[in-house]
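Visitor: After the sequence you'll find the predicted model.
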Amino acid sequence: MRSTVPERDAALAWDVARPSRSSRVAGLSMAGFRARATGPIDLRAIPHPAVTLVLESGNGPLVVDNATGRQQRGSLVARLAFGGVRVRGEKIECVQVRLSPVVARAVLGVSPAELDHAVVALDDLWGREVSRIRERLGQARSWQERFAVTDALLVRRREAGPSVDPEVAWIWTRIVGSRGRARIDELALEIGWSRKRLWSRFRSQIGLSPKRAARLVRFDHAAHRLAAGEGAARVAAEEGYTDQSHLHRDILAFSGVTPGTVAGEPWLAVDGTAWAGS
């Protein structure tokens, strides 16, 4: 597998690197991003069904603004279904990690439900450890060394952290496997839980209700199909939306833009390179 990917499209803001091997933590994938030297970056971030962890290693700073005007700089965590987030900066270099919410609780040390903002500074969760991580990543001589440092850190945290209920993990797996089209009440019956118990345990450990999690997974598939050039009517029909208006509402709710706009977002255009096969 190639470590780096050359520039192919002027609309893409990043040079991207991928690990030569999978993480030792199931449900975790990572990629390296280096800002191209053509000027400042200002991109709309598109939500994904994973908790996003960004470990800064370059000259930065990486600046993130959300819809409420709150701003974060440096290493950070973005919760599931974050909305209205923009990424800015120059000379940014970082390792981005996508964490399944099933393992996010252990790795972060807190449940995703406890993240009180769309984006949270990692220093607020891990304290001084963040400075040590940044220093080690900055001293690494290659992307593969950075990935090894990151993986070792996350393996250690995963082993020390609390797990989610096996039933919650199973429900999440079924939601993802069905592309967000599983019937939540039927899943609750399969594990022998009441709807109220499932909603409560799932939300407290994953950070979203089961229904909203399913909507997020379905949105992700739809947004990527739109970015690949497929028509909105076909995507709506094949991804389980009632009609094209239903698709429009969900795309707008999660991304803040229309299906036509989300189809051209550079944030999605890089996904095939950064996260292929993950």
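Guide: Happy to help now that I have it. Numbering: from 1, shown residues only.
Visitor: hey, let's count contacts and neighbours off CA atoms from now on
Guide: Will do.
Visitor: Going by residue numbers, what spans are strands in the protein?
Guide: 4-5, 14-17, 28-35, 41-44, 51-56, 63-65, 71-73, 76-78, 86-89, 93-99, 119-121 (DSSP state E).
Visitor: Would you mark the buried spots in the fourth one?
Guide: The neighbour-count check on strand 41-44 (16 or more other CA atoms under 10 Å) flags Ile41, Leu43, Arg44 as buried.
Visitor: Likewise for the longest one?
Guide: Within strand 28-35, the residues that qualify as buried by neighbour count (16+ other CA under 10 Å) are Leu28, Ser29, Met30, Ala31, Gly32, Phe33, Arg34, Ala35.
Visitor: Now flag whichever of these is closest to Leu137.
Guide: Closest to Leu137 out of the buried residues of strand 28-35 is Gly32 (11.1 Å), distances taken as CA to CA.
Visitor: Please tell me how far that closest one sits from Leu53.
Guide: In this view, Gly32 and Leu53 are 12 Å apart by CA to CA, to the nearest Å.
Visitor: shared neighbours of the two, which are they?
Guide: Residues touching both Gly32 and Leu53 (CA atoms under 8 Å, 6 or more residues apart in numbering): Gln96.
Visitor: want to compare, so here's the second one:
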Amino acid sequence: MRSAEPAHGAAAAAVWDIATPARRPGRLRGLAMAGFRARTTDPVDLGVVPYPAVTVAVDVGDGSLAVDDAGGGRHTGGVVVGLGTHGVRGRGRDIGCLQLRLSPVLAYEVLGPAAELSGRAVPLDALWGRAAERTQERLRAARSWSERFAIAETALAERRAAGPAVDPEIAYIWRELVARRGAVRVERLADEVGWSRQRVWSRFREQIGLGPKRAAQLVRFDHAAHRLAAGQSAARVAAESGYADQSHLHRDVMAFAGVTPTAVALAPWLAVDEVAWAAPAYLSGDRRRAAAR
């Protein structure tokens, strides 16, 4: 990852200073972190495009940050956005925010049962209790993004050490879905791990938060959305991303993002990805830990 110094993406430079951790081996596989600070005191209102990772956002600034969900809930302080959640918006002024992206494998190990997060945004303290408040206080008091990244990684590592582990078979299926950008039959993966289709569906939903077919669709959508944001035509993206046709792409984008492929291509949230999230978080969890359990 990049140095923990502010960086500017071409489309996001007018709005955000973005910091990412310095290059070093991380203790936690499946974790990506970025710090965001608004470069303007004007109100910010951004729709969040669904992503194949669980997102944790912690307000560390002097301004205001609120995360609104599709159900009308408003969350402040720290919030967790579950896998595939749509209709989420970030709003505020003079924002300073630490954002973590966790692979669903790691998210299960540090946040608990994925069913509690599926398609939802929930306060971090609902999952971590008083530990969430203590961690947020330390993050706000930190003097640099580097210090905040270290605090966050330590907190996650401690939770993970005491948390449940994803079945190695489920971790393998998730990695294969990602590696093949969703273009693989889940029945084939069930055969590869020696499980019944019913068992795969049940355990995958329990530990990842979505059914395997829906998870594959989310991974495919994410790949397509970034190609659209890079300026590729919807027809080309549909043809090269595993969709039956352009109408199929349109339906999938509408289902996940609630807007057309044209609108997704212009989404401000995607504009920062090449700066903030150059190393995708959703690729895997810790394979050695999964295999050892």
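Guide: Noted; the coordinates are in hand. Computed from a prediction, not measured in an experiment: that's the story for all the values here.
Visitor: Drop the TM-score for these two in here.
Guide: TM-score of the superposed chains, computed with TM-score structural alignment, normalised by the length of structure 1, equals 0.95; 277 aligned residues with a CA RMSD of 1.5 Å.
Visitor: hmm, back to that, with distance to Arg18 of structure 1 added, can I get the buried residues of strand 28-35 of structure 1 in JSON lines?
Guide: Formatted as JSON lines, the buried residues of strand 28-35 of structure 1 follow (distance: CA to CA, whole Å):
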{"residue": "Leu28", "distance to Arg18 of structure 1": "13"}
{"residue": "Ser29", "distance to Arg18 of structure 1": "9"}
{"residue": "Met30", "distance to Arg18 of structure 1": "7"}
{"residue": "Ala31", "distance to Arg18 of structure 1": "5"}
{"residue": "Gly32", "distance to Arg18 of structure 1": "6"}
{"residue": "Phe33", "distance to Arg18 of structure 1": "9"}
{"residue": "Arg34", "distance to Arg18 of structure 1": "12"}
{"residue": "Ala35", "distance to Arg18 of structure 1": "15"}
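Visitor: Among these, which one sits closest to Ser209 of structure 1?
Guide: Leu28 (21.4 Å).
Visitor: who's in contact with the closest one?
Guide: By CA under 8 Å, 6+ apart, the contact set of Leu28 of structure 1 is Val97, Arg98, Leu99, Ser100, Val103.
Visitor: For the residues you listed, give me CSV that also has distance to Trp170 of structure 1 and neighbour count.
Guide: CSV is the format used below for the contacts of Leu28 of structure 1 (distance: CA to CA, whole Å; neighbours: other CA atoms under 10 Å):
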residue, distance to Trp170 of structure 1, neighbour count
Val97, 22, 22
Arg98, 19, 22
Leu99, 16, 24
Ser100, 12, 21
Val103, 13, 25
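Visitor: can you tell me what part of structure 2 stretch 193-203 of structure 1 aligns to?
Guide: The alignment of stretch 193-203 of structure 1 onto structure 2 (TM-score structural alignment) spans residues 195-205.
Visitor: wait, which of the contacts of Leu28 of structure 1 is closest to Arg174 of structure 1?
Guide: Out of those, the member with the shortest distance to Arg174 of structure 1 (by CA to CA) is Ser100, at 13.2 Å.
Visitor: Against Arg225 of structure 1, how distant is that closest one?
Guide: From Ser100 of structure 1 to Arg225 of structure 1 the distance is 21 Å (CA to CA).
Visitor: before we move on, what about Trp193 of structure 1?
Guide: Trp193 of structure 1 is 34 Å from Arg225 of structure 1, by CA to CA.
Visitor: which of these two has more neighbours?
Guide: Arg225 (17 against 14; other CA atoms under 10 Å).
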